[in-house]
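Asker: no sequence for this one, just the structure:
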């Protein structure tokens, strides 16, 4: 395996008596989209701001391209692009002016026109920042993170507040950026975003890493239970429930049958990976034809529940409030 392009070991950061990051470790390989996933307030932004040299760690080590950004932030700056959640520009500055301004901060900047084309901003080059849509502002923030020709880009909560179409468009852009050779650290509290984009990730909760691996591997590590949901019309729902209860009592591959909320005649049948093979013959024998059959796909939210014992709650205490409290203390 190649030498990691980013290494974080036993990172710790506190604000007064509040522990924001507690013994966080991970390594990022060149060319990856690496996710840092967790609820708001979990310690994600503090971790990457420490990595970028914007905050000082209270313990542990961080390295970017083998360089300590805590001691030599100026050496890292040329190789690291950062798009932070709270970043904003003056409303009057245009897209093109912003890119040219930021390009002047670097010795070997990217071509602003090429970045405009890459991020679908060419036709908006003369538009003022204050007149951009949310999706356009996010595309500009990515362009500004890339204008220094970085080898590593940190993208922090870049789709927060965007509508579904703008989110999907932004995901496509992130993949296009990775295709240019940039390693990406993607900070997000959206499970679907991490599952779609990330090669590997860490799940952080309450300042600690609670899971690490590829999305598929993390999901595969869950238990082997499978669930199939069948939906019946009103006339067949009661008869179906009776037949499926008998199936659960008699068949070793079926462990649980339950009616789902919503009043739509849906029944969840859970058991071993062979639960579907048990379900279909039972329905045929009872002369029951469901209106719909679907398997329930495991997600990263199930991983979070498994490792923390609680449901995923991204609206927990915001990390920005924690930072503000630390600044006041």
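Answerer: Cool, the structure landed. Worth saying up front: this structure is predicted, and the values here are computed from it rather than measured. Numbers count the residues shown, from 1 in each chain.
Asker: could you use CA atoms for every contact and neighbour count after this?
Answerer: Fine.
Asker: pretty sure residue 307 sits against residue 212.
Answerer: No. Assessed by Cα atoms under 8 Å, residue 307 is found out of contact with residue 212, at 10.8 Å.
Asker: quick one: which of these two has more around it?
Answerer: Neighbours per residue, other Cα atoms under 10 Å: of residue 307 and residue 212, the larger number sits with residue 212, 18 against 13.
Asker: quickly find the element holding that one.
Answerer: Per DSSP states H and E, residue 212 falls inside strand 208-213.
Asker: what sits up against that strand?
Answerer: Strand 208-213 is contacted by residues 21-25, 42-43, 200-204, 218, 307-308 when judged by Cα atoms under 8 Å, 6 or more residues apart in numbering.
Asker: comparison target, given below:
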């Protein structure tokens, strides 16, 4: 009998990011000297690439146009070693694109978002990927399409373990009635407040929120607290872990790499505390560069960071 290799599955949107940075005072209705950077983004795509970079066997179901950008994204996934072959390719469609202009202070002054294509994701398409979903050890979702999240959970509950990155407080609102179906959730403080129904102002509130989620049947809860670190709770172990003296260049992508670190821990049967440290180390590497994914992100670099970070650890009794 064939021994199939286990894999983690990511489902969500890929985005082509175009960012223009002006050199000096931004002038509206004019051409501004500056620099333009392009990159492949999207929360789920970032998670998938980061997982692959640290050795997780990763499949990623996304949606792309049959344009040049979509072709380049598929080629990039092959280079980075995550499998996008089950993605939906829309003939004549535009791959999701985000174009922003930032002024000399780094503040966004204008943006155009082309995401119409994601409406082409349908329950029929989900059904056509049922074997891939059922075969996954873990399935990572964000809250971009709450209707599809609900359909996936109701259709495949019991076949795989679901991990949720809510992405934003407004999107968390639309999936909070589903969270008892998740194995793992990774909200930030504000998303957690939406999903538990009360404000998290202090440590007591934080622990109360953690207990609320565990009591719902969620196995692992990770609440990101920005510079205050990560709160974790699995019903037996509860605490906070923080990396000290962290260099911050760009926080974009920190949450995505954290989820990838969680997936690495799960697929390698790493204990909870070491999983959190590995995930924090991935985030620490990510925010040390302008890029959304550090160009040198890999398992060995993360392990080096884990060893060298000055950790603050609190374990609640």
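Answerer: Structure received. All of these numbers come straight from a predicted model, not from anything done at the bench.
Asker: any idea what the TM-score is?
Answerer: Once superposed, the chains reach a TM-score of 0.25 (TM-score structural alignment, normalised by the length of structure 2), with 146 aligned residues with a Cα RMSD of 7.4 Å.
Asker: quick revisit: now, the contacts of strand 208-213 of structure 1 that are in strands?
Answerer: Judged by DSSP state E, strands contain the following of the contacts of strand 208-213 of structure 1: 21-25, 200-204.
Asker: from these, which is closest to residue 138 of structure 1?
Answerer: Taking Cα to Cα as the measure, residue 138 of structure 1 lies nearest residue 201 of those, at 22.1 Å.
Asker: so that closest one touches residue 27, yeah?
Answerer: No. Contact criterion Cα under 8 Å: residue 201 of structure 1 and residue 27 do not qualify, at 9.7 Å.
Asker: ok, these two, which is more surrounded?
Answerer: It is residue 201, of residue 201 of structure 1 and residue 27, that has more neighbours when counted by other Cα under 10 Å, with 27 against 18.
Asker: got the angle between the strand holding residue 212 of structure 1 and strand 200-205?
Answerer: Put simply, strand 208-213 of structure 1 runs at 160 degrees to strand 200-205, going by axes from the mean of the first three to the mean of the last three Cα atoms, to 10 degrees.
Asker: so which residues of the stretch 201-329 of structure 1 form strands?
Answerer: For the stretch 201-329 of structure 1, the strands defined by DSSP state E, counting those that start in this stretch cover 208-213, 226-231, 254-259, 266-271, 292-295.
Asker: what residues of the shortest one count as buried?
Answerer: Within strand 292-295 of structure 1, the residues scored as buried using 16 or more other Cα atoms under 10 Å are residue 293.
Asker: what does that strand rub up against?
Answerer: Contacts of strand 292-295 of structure 1 (Cα under 8 Å, 6+ apart): 226-232.
Asker: cutoff 7 Å now
Answerer: 227-231 (Cα atoms under 7 Å, 6 or more residues apart in numbering).
Asker: which member of those is positioned nearest residue 323 of structure 1?
Answerer: residue 227 (41.8 Å).
Asker: list the contacts for the nearest residue to that closest one once chain neighbours are set aside?
Answerer: Leaving aside its chain neighbours, residue 227 of structure 1 sits nearest to residue 270 (4.2 Å; criterion: Cα to Cα, 6 or more residues apart in numbering). Taking Cα under 7 Å, 6+ apart, we find residue 270 of structure 1 in contact with 225-228, 254-257.
Asker: quick one: residue 270 of structure 1 from residue 216 of structure 1, how far?
Answerer: Using Cα to Cα, to the nearest Å, we find residue 270 of structure 1 at a distance of 21 Å from residue 216 of structure 1.
Asker: tally of neighbours for the nearest residue to residue 244 of structure 2 once chain neighbours are set aside?
Answerer: Among residues not flanking residue 244 of structure 2 along the chain, residue 310 sits closest, at 5.4 Å (Cα to Cα, 6+ apart). By other Cα under 10 Å, 13 other residues sit near residue 310 of structure 2.
Asker: what's the answer for residue 154 of structure 2, then?
Answerer: 12.
Asker: residue 164 of structure 2 in helix, strand or coil?
Answerer: Taken by DSSP: H, G, I helix; E, B strand; the rest coil, the conformation at residue 164 of structure 2 corresponds to strand.
Asker: neighbours of it, how many?
Answerer: 22.
Asker: do residue 152 of structure 2 as well
Answerer: Neighbours of residue 152 of structure 2 under the rule other Cα under 10 Å: 19.
Asker: name the nearest residue to it, sequence neighbours excluded.
Answerer: Nearest to residue 152 of structure 2 is residue 126, by Cα to Cα, 6+ apart, at 7.4 Å.
Asker: which positions within the helix or strand containing that neighbour qualify as buried?
Answerer: Assessed by DSSP H and E, residue 126 of structure 2 sits inside helix 123-128. Judged by neighbour count (16+ other Cα under 10 Å), helix 123-128 of structure 2 contains these buried residues: residue 126.
Asker: helix or strand right after it?
Answerer: That would be, after helix 123-128 of structure 2 and using DSSP H and E, helix 130-135.
Asker: and the next element down the chain from that next one?
Answerer: Criterion used, DSSP H and E; the element after helix 130-135 of structure 2 is strand 138-142.
Asker: output the contacting helices and strands for that following strand.
Answerer: strand 8-11, strand 161-165 (3 or more Cα pairs under 7 Å, 6 or more residues apart in numbering; DSSP states H and E).
Asker: after it, which helix or strand is next?
Answerer: helix 146-156.
Asker: in that next one, which residues are buried?
Answerer: 146, 148-150, 152-153.
Asker: what angle do strand 138-142 and that helix make with each other?
Answerer: Using the same axes, to 10 degrees, helix 146-156 of structure 2 lies at 160 degrees relative to strand 138-142.
Asker: now do residue 259 of structure 2 against residue 34 of structure 2, distance only.
Answerer: According to Cα to Cα, residue 259 of structure 2 stands 34 Å off from residue 34 of structure 2.
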